[in-house]
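In: Have a look; sequence and predicted model below, questions after that.
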Amino acid sequence: MDEDSARAVYDEVPRVELTRAAAELLLRLREAHGPLMFHQSGGCCDGSAPMCYPAGEFRTGGSDVLLAELDVPGVEEPVTFWMSRSQYAVWSHTRLIVDVVQGRGSGFSLEAPEGVRFLIRSRVVGA
């Protein structure tokens, strides 16, 4: 595959997607909290997990990149997925898959009281 073909395939691959479990949890969180957003900042511990907030509660700016506007079945508005620009530099050749696992994550992320946490799985694209 030549470089232009590889780039075209890379550009067509969704940057962020949801597992069914993540979409179902987002639907429940949307019903309880209103419109939602994700932010992934990087760092250690829970900073490397995507944090879910009510839309607009986490202030984004020039140091952040909007990677996706996720369509969630049953939710009328998209759920935005933001990442810090420095973290994006590291993850730029991957597809991020938002999943849910058992266990408590950060107290700041909306799913924490549910006894689960969002988790990123990734796949390299456009190698």
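Out: Now that the structure is in, tell me what you want to look at. Residues are numbered from 1 along each chain as shown.

In: okay, CA-based contacts and neighbour counts for the rest of this
Out: Will do.

In: now the helices: where do they sit in the protein?
Out: Per DSSP state H, the chain carries helices over the ranges 3-12, 20-33, 85-91.

In: Just give me how far the first one sits from the chain centre.
Out: Taking CA atoms, centre = their mean, to the nearest Å, the mean C-alpha location of helix 3-12 is offset from the chain mean by 22 Å.

In: then this one, side by side with the first:
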Amino acid sequence: MVKRVLISENARQVLEQLKSQHGELMFHQSGGCCDGSSPMCFPKGELMLNETDVYLGDIANCPFYMSKDQFEYWKHTQLTIDVTKGRGSSFSLEIPLGLRFVIKSRLFTEDELLQMGPVDTVKN
């Protein structure tokens, strides 16, 4: 099955460092302006989710969520979480390291789109 979200090796290494400091983690991409459209990493459970969020899958054993509105824009693409030098202005856990998570994307092929299952909305 084709995955909707992947993680680069560099981002995986940063994520493992963050896990050792903060425990279980989660990702969310809200789709707000500026840094709000970047993937943000939080301690698992710190960000309250609701029916306006969808679950895209796990990366490095961390759930990745996105707002429904943002998903409508990205639903035809496979997302890869990567990391780059530079400080974003969000509350994401990597920011104090002088790094920020970014998204790289590619369009799914028509065959891949046929294999895609529905996403799950968050249920409280």
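Out: Cool, the structure landed. All values derive from a computational prediction rather than experimental measurement.

In: got the helices of structure 1 as CSV, with mean neighbour count and distance to S106 of structure 1 columns?
Out: Formatted as CSV, the helices of structure 1 follow (neighbours: other CA atoms under 10 Å; distance: least, CA to CA, whole Å):
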stretch, mean neighbour count, distance to S106 of structure 1
helix 3-12, 12, 32
helix 20-33, 17, 15
helix 85-91, 15, 19
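
In: Could you export those helices to JSON lines, including columns for distance to L67 of structure 1?
Out: Formatted as JSON lines, the helices of structure 1 follow (distance: least, CA to CA, whole Å):
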{"stretch": "helix 3-12", "distance to L67 of structure 1": "12"}
{"stretch": "helix 20-33", "distance to L67 of structure 1": "17"}
{"stretch": "helix 85-91", "distance to L67 of structure 1": "9"}
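
In: What is the equivalent residue in structure 1 for H22 of structure 2?
Out: Counting by TM-score structural alignment, H22 of structure 2 lines up with H33 in structure 1.

In: Spit out the contact partners of that match.
Out: Contacts here follow CA atoms under 8 Å, 6 or more residues apart in numbering; on that basis H33 of structure 1 touches P54.

In: coming back round to it: any idea which of the helices of structure 1 gets closest to G103 of structure 1?
Out: Comparison of these against G103 of structure 1 by CA to CA identifies helix 20-33 as nearest, at 14.1 Å.

In: I appreciate the help and will end here.
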